[in-house]
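# Any chance you can model this:
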Amino acid sequence: MNTDAALSILAALAHPTRLAALRLLIRHEPEGLSTGALVDASGLTQSTFSTHLAVLAKAGLVVSEKRGRQQIQRADLDALRGLMVYLAKDCCQGRAELCEPLLAELDCG
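Coordinates of the predicted model:
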């Protein structure tokens, strides 16, 4: 990931509605959520939420797929992983033991 891509993702996440939507999608991986379910969860109108969804998609954080008559939105975990690696790449000047508390918090096991 380069700096421009990281900045695009961070800018997309710098809004409470978009951050909440991405976190909701992450919780629903790998099945994703319908656009209607996301709109309902946001409490916004369809048109207002669509603007936020477009920003997330443009940043590469959300992908859409058609399933039957529904549009299903999914978090692009590879993009999120790329951002996390980009941010932590130089963590602790190569001293891995200093990053262990961060990794322990991320442990999903």
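# contacts and neighbour counts: CA atoms only from here.
Will do.
# Tell me the spacing between Leu38 and Thr17.
For Leu38, the distance to Thr17 equals 10 Å [CA to CA, to the nearest Å].
# ok, these two, which is more surrounded?
Neighbours were counted for Leu38 and for Thr17 using other CA atoms under 10 Å; Leu38 has more, 23 against 16.
# What about the nearest residue to the more buried one once chain neighbours are set aside, how many residues nearby?
With sequence-adjacent residues excluded and distances taken as CA to CA, 6 or more residues apart in numbering, Leu38 is closest to Ala21, at 6.9 Å. By the criterion of other CA under 10 Å, Ala21 has 22 neighbours.
# So which bits of the helix or strand where Ala21 lies are buried?
Ala21 belongs to helix 16-27 when assigned by DSSP states H and E. Across helix 16-27, burial judged by 16 or more other CA atoms under 10 Å covers 17-19, 21-22, 24-26.
# One more sequence to fold, the one below, so I can look at both together:
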Amino acid sequence: MLLPLAVEALSALAQGHRLAVFRLLVRAGPDGLAAGEIAREVGIRPNTLSTHLTLLNRAGLVCARREGRSIIYTADYAGMRALLTFLIDDCCGGRPELCGDLAGLAQGDICTPPRR
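Below you'll find the model as predicted:
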């Protein structure tokens, strides 16, 4: 991940509602959630949620797909993994005991969404 995209992703997460939406979608897994359900869970208006989802999508952290009349949102696990890898890329300085399991991110050992 390049620095400008990392800054955009971190900026998108640096707001309480957007962080709550992202964490909710991570917990929801690959099935995702409809916008109305996200708004209810997070406690924000649908029109406000739309703005937050747009910013998260632009930052590479959220994906959307249409199912019938609904739009289903999911966490973009590849984007999340890229951001986390970017953050720990210089971690440890050759001493993996400092980072523990974080070193597994680059290999995809951690944060793999459950298969359903």
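# Can you calculate the TM-score here?
Superposed pair, TM-score by TM-score structural alignment, normalised by the length of structure 1: 0.90. Supporting alignment: 107 aligned residues with a CA RMSD of 1.9 Å.
# re earlier: okay but the residue nearest to Leu38 of structure 1 is in contact with Ser42, surely?
Yes: counting by CA atoms under 8 Å, Ala21 of structure 1 touches Ser42, with 7.4 Å between them.
# In terms of helices and strands, where is Lys66 of structure 1?
With DSSP H and E as criterion, Lys66 of structure 1 is part of strand 62-67.
# can you check Met84 of structure 1 too?
Met84 of structure 1 belongs to helix 77-88, assigned by DSSP H and E.
# looking just at contacts, which helices and strands does that helix meet?
Where contact means 3 or more CA pairs under 8 Å, 6 or more residues apart in numbering; DSSP states H and E, helix 77-88 of structure 1 is packed against helix 3-13.
# what angle separates the helix it packs on from helix 16-27?
Interaxial angle of helix 3-13 of structure 1 relative to helix 16-27 (axes from the mean of the first three to the mean of the last three CA atoms, to 10 degrees): 100 degrees.
# For Glu41 of structure 2, see how far away the residue nearest the centre of structure 2 is.
With distances taken as CA atoms, centre = their mean, structure 2 has Leu61 as the residue nearest its mean C-alpha position (4.0 Å). Applying CA to CA, the value for Leu61 of structure 2 to Glu41 of structure 2 is 19 Å.
# Tell me which residues touch Ala20 of structure 2, please.
Contact partners of Ala20 of structure 2, counting by CA atoms under 8 Å, 6 or more residues apart in numbering, are Val42.
# how far away is it from Leu55 of structure 2?
From Ala20 of structure 2 to Leu55 of structure 2 the distance is 13 Å (CA to CA).
# Could you do Gly68 of structure 2 as well?
For Gly68 of structure 2, the distance to Leu55 of structure 2 - CA to CA - is 24 Å.
# Of these two, which one has the most company?
Leu55 (19 against 7).
# what about that one, helix or strand, and which?
helix 46-58.
# on that earlier part again, now do the helix holding Met84 of structure 1: everything it contacts.
1-2, 6, 9, 26, 60-61.
# What residues of it count as buried?
So helix 77-88 of structure 1, judged by 16+ other CA under 10 Å, has buried residues 77, 79-80, 83.
# repeat for stretch 95-104 of structure 2
In stretch 95-104 of structure 2, counting by 16+ other CA under 10 Å, buried: 102-103.
# for it, how far is the first residue from the last?
Stretch 95-104 of structure 2: ends 13 Å apart by CA to CA.
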